[in-house]
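Colleague: Sequence and predicted model, in that order:
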Amino acid sequence: MEEQYQDQSLKIFSLNGNEPLAEKIAAVFGTTLGQCAIKQFSDGEISISIEESVRGAHVYLIQATNQPVNDYYMELLIMIDAMKRASAKTINVVLPYYGYARQDRTARPHEPITAKLVANMLQEAGATRILTLDLHTVQVQGFFDIPVDNLFTMPLFAKYYREKKMFGDDFVVVSPKNSGVNRTRSLAEYLNTTLAIVDQEESDENGGYVIGDVQGKTCIMVDDILNTGNTFKVAARLLKEAGAKEVYACASHALLSPPAKENLESADITDICVTDSCLTDESRHPNNLTYITCGELMGEAVKRIHENTPMSPLFRLEEKDFA
């Protein structure tokens, strides 16, 4: 068992979004989660009570905002307000998955920018800092007027594939859609591979083509959000048609909305690696899914924020880290 963290001004609380991940983050400090009670009235209203003193404390609220996203955001906003009224010194929000981040611009007239709306609500409620993981677009940080730390999952996936000896000339890292090239390039640099892009239209499952050489190579597809699995399914088919030897995939946030299980199990994908940033029922997990934890990474980030030490070592792994 880890030694108890001595700084009693730090308190970590979990809401209902992902308590197992919150426990892993707390374990980095050798501490336990703070005591609170969350319940819903019969009409759906959420009630929260903090069951210990937080006066003058630096509190960290951990909440993944996957399905049911609206309930989980409302829980978080109410908890922030409760902490503010209980005289917490700082209220640090830890969002392993930032729901609504995909709506970060007006692609067509009269559309809302809900990523900005969420940022406004969190700040207005009383959040003093945000820690999140692999935002859909890094520009979302600019919607906040408080400090935001956006951690990256590519080092976690790089370590996973390096340990499986999946790097070098026989492999190629693939963006399954043309909007995810930066993420793909990052993993390709870690694995010393070339990269390729699958250009596919969401409205046309039979169309699309591969940009880059995948003939006879093992492909590793990279995405940030794994929702219905259709993007991976179509891209895997196109890669195999282009001569790929084998197809793997990884994604930062496994939402696994139906029919993800059916799509991914029917796809020609050997292994799909995801982080535990989102908590989903096991009945929705395809049998080719592998979880790796982001708990240690996020726990170390919380520790560095609390101790005012540099965050930069968490953003990139060096060659020695793969030994």
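Modeller: That came through, no problem. Residues are numbered from 1 along each chain as shown.

Colleague: Only C-alpha atoms from now on, for both contacts and neighbour counts.
Modeller: Will do.

Colleague: how deep is the closest residue to residue 322 other than its chain neighbours tucked in, by neighbour count?
Modeller: Of all residues beyond its chain neighbours, the one nearest residue 322 is residue 159 (6.2 Å), with distances taken as Cα to Cα, 6 or more residues apart in numbering. Close neighbours of residue 159, defined as other Cα atoms under 10 Å, add up to 19.

Colleague: second one coming, line it up with the first:
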Amino acid sequence: MPQHQEPKLISGNANMPLAQAIARRMSMHRGMQVGLVDARVERFNDGEIFVEVFENVRGEDMFILQSTSNPANDNLMELLIMADALRRSSAARVTAVLPYFGYARQDRRTKARTPITAKLVANMLVGTGIERVLTMDLHAAQIQGFFDIPVDNLYASPIFALDIKTEFRDRMGELMVVSPDVGGVARARELAKRINSPLAIVDKRREKPGEVAEMTVIGDVTGKTCLIVDDMCDTAGTLCKAAEVLLENGAKEVHSYITHGVMSGPAVERVTNSVMKSLVITDTIAPTDEVKAAHNIRVVPTAPVFAQAILNIWNGTSVSSLFEAETLSPIYDGMYAAE
């Protein structure tokens, strides 16, 4: 495919601060201004979404920046309508950059007569003419197989590893990575390998969705500084309960590293009042004012890695190179000191 002059970015309303940060970062890398395409994404009085692109995009390599976070349905429809507008405007290629991929929790049939909504959303995205998807920390890696187009799934663990090596540099030997459930063991093991620490698991059993009946710690956490690792934090009930159970089992203190801070309902209040020393999330979902004001919640940026991934896709070079700390450290501009 012939390379076009510059990659062009367009953003919906889901996470405008992240979109603008990605554009600024790309401008730094390119040594020239990379801005967001001038467009309006508005609603009619009855809530229908209307998109109008004010710039010529014919033959261009377009990247739509849009997390399908709360309100998930509105943000998903914005994404689909923007993709349709670009295809009808003769864009050469449309890539959907979804820092947070919503509906990912419904990735299989857990009981009779339930949908697989992640597959439905994948079909909708492909049906609009989107040719590639770039996302971060899918809830389940197999969701990539729901698409008949390339899906690049970035990982937050290299960013978290850099942060941990900076924040805990004087006590790396006492760290223990903890998976809050059996299903997240692979994700936790990946981070544990990067920081050379042992792994423990909190096994939880639910009576019904949203209610945890029992938690058991698998592994000796006595005297350890525990780092709970997961892909998303919704209402934070399970996370705060896991922190309590770890302390009851002899942990010295508990911190959490979560990629997507959904933070619904009482989540911020629960985290603020919990025994956790800190919760670190990324900005894949725009943090609310309440999240920003919380004394024990910290947000790490993803714009550097997304900007570089977009440039790599545009250049036709490797995206998987961004999984390594050696590649990631320089693009975080000294935010985290190299080893």
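Modeller: Alright, I've got the coordinates. Predicted model only: the values in this text are computed from it and were never measured.

Colleague: The helix ranked longest in structure 2 against structure 1, how far on average?
Modeller: Across structure 2, the longest stretch assigned as helix under DSSP state H is helix 72-88. Once fitted to structure 1, helix 72-88 of structure 2 is off its aligned match by 0.4 Å on average (mean Cα distance after the TM-score superposition for structure 1).

Colleague: what about the alignment partner in structure 2 of residue 13 of structure 1, is that helix, strand or coil?
Modeller: Under the alignment by TM-score structural alignment, residue 13 of structure 1 pairs with residue 10 in structure 2. State at residue 10 of structure 2, reduced to three classes by DSSP: H, G, I helix; E, B strand; the rest coil: strand.

Colleague: What spatial separation is found between residue 10 of structure 2 and residue 211 of structure 2?
Modeller: For residue 10 of structure 2, the distance to residue 211 of structure 2 (Cα to Cα, to the nearest Å) stands at 40 Å.

Colleague: Tell me which of the two has more neighbours.
Modeller: The residue with more neighbours, out of residue 10 of structure 2 and residue 211, is residue 10; 24 against 11, by other Cα under 10 Å.

Colleague: Quick check, that one in contact with residue 64.
Modeller: Yes: using Cα atoms under 8 Å, residue 10 of structure 2 is in contact with residue 64, at 5.0 Å.

Colleague: Can you show me the strands along structure 1?
Modeller: 10-14, 36-40, 46-50, 58-62, 90-95, 129-133, 148-151, 171-175, 194-199, 209-211, 218-226, 246-254, 271-275, 289-292 (DSSP state E).

Colleague: equivalent range in structure 1 for the longest helix of structure 2?
Modeller: Under TM-score structural alignment, the match for helix 72-88 of structure 2 is residues 69-85.

Colleague: Could you check which residue of structure 1 pairs with residue 323 of structure 2?
Modeller: Residue 323 of structure 2 maps onto residue 315 in structure 1, by TM-score structural alignment.

Colleague: Next one: its match from residue 148 of structure 1, what distance?
Modeller: Distance, residue 315 of structure 1 to residue 148 of structure 1, by Cα to Cα: 14 Å.

Colleague: and those two? which has more neighbours close in?
Modeller: Between residue 315 of structure 1 and residue 148, residue 148 has the larger neighbour count (other Cα under 10 Å), namely 18 against 13.

Colleague: quick one: the aligned residue in structure 2 for the more buried one from residue 306 of structure 2, how far?
Modeller: In structure 2, residue 148 of structure 1 lines up with residue 151, judged by TM-score structural alignment. Separation of residue 151 of structure 2 from residue 306 of structure 2 (Cα to Cα): 14 Å.

Colleague: swap in residue 164 of structure 2?
Modeller: 20 Å.

Colleague: how about JSON lines for the strands of structure 1, with distance to residue 75 of structure 1 added?
Modeller: JSON lines is the format used below for the strands of structure 1 (distance: least, Cα to Cα, whole Å):
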{"stretch": "strand 10-14", "distance to residue 75 of structure 1": "10"}
{"stretch": "strand 36-40", "distance to residue 75 of structure 1": "8"}
{"stretch": "strand 46-50", "distance to residue 75 of structure 1": "7"}
{"stretch": "strand 58-62", "distance to residue 75 of structure 1": "11"}
{"stretch": "strand 90-95", "distance to residue 75 of structure 1": "12"}
{"stretch": "strand 129-133", "distance to residue 75 of structure 1": "16"}
{"stretch": "strand 148-151", "distance to residue 75 of structure 1": "20"}
{"stretch": "strand 171-175", "distance to residue 75 of structure 1": "35"}
{"stretch": "strand 194-199", "distance to residue 75 of structure 1": "38"}
{"stretch": "strand 209-211", "distance to residue 75 of structure 1": "43"}
{"stretch": "strand 218-226", "distance to residue 75 of structure 1": "23"}
{"stretch": "strand 246-254", "distance to residue 75 of structure 1": "20"}
{"stretch": "strand 271-275", "distance to residue 75 of structure 1": "23"}
{"stretch": "strand 289-292", "distance to residue 75 of structure 1": "26"}
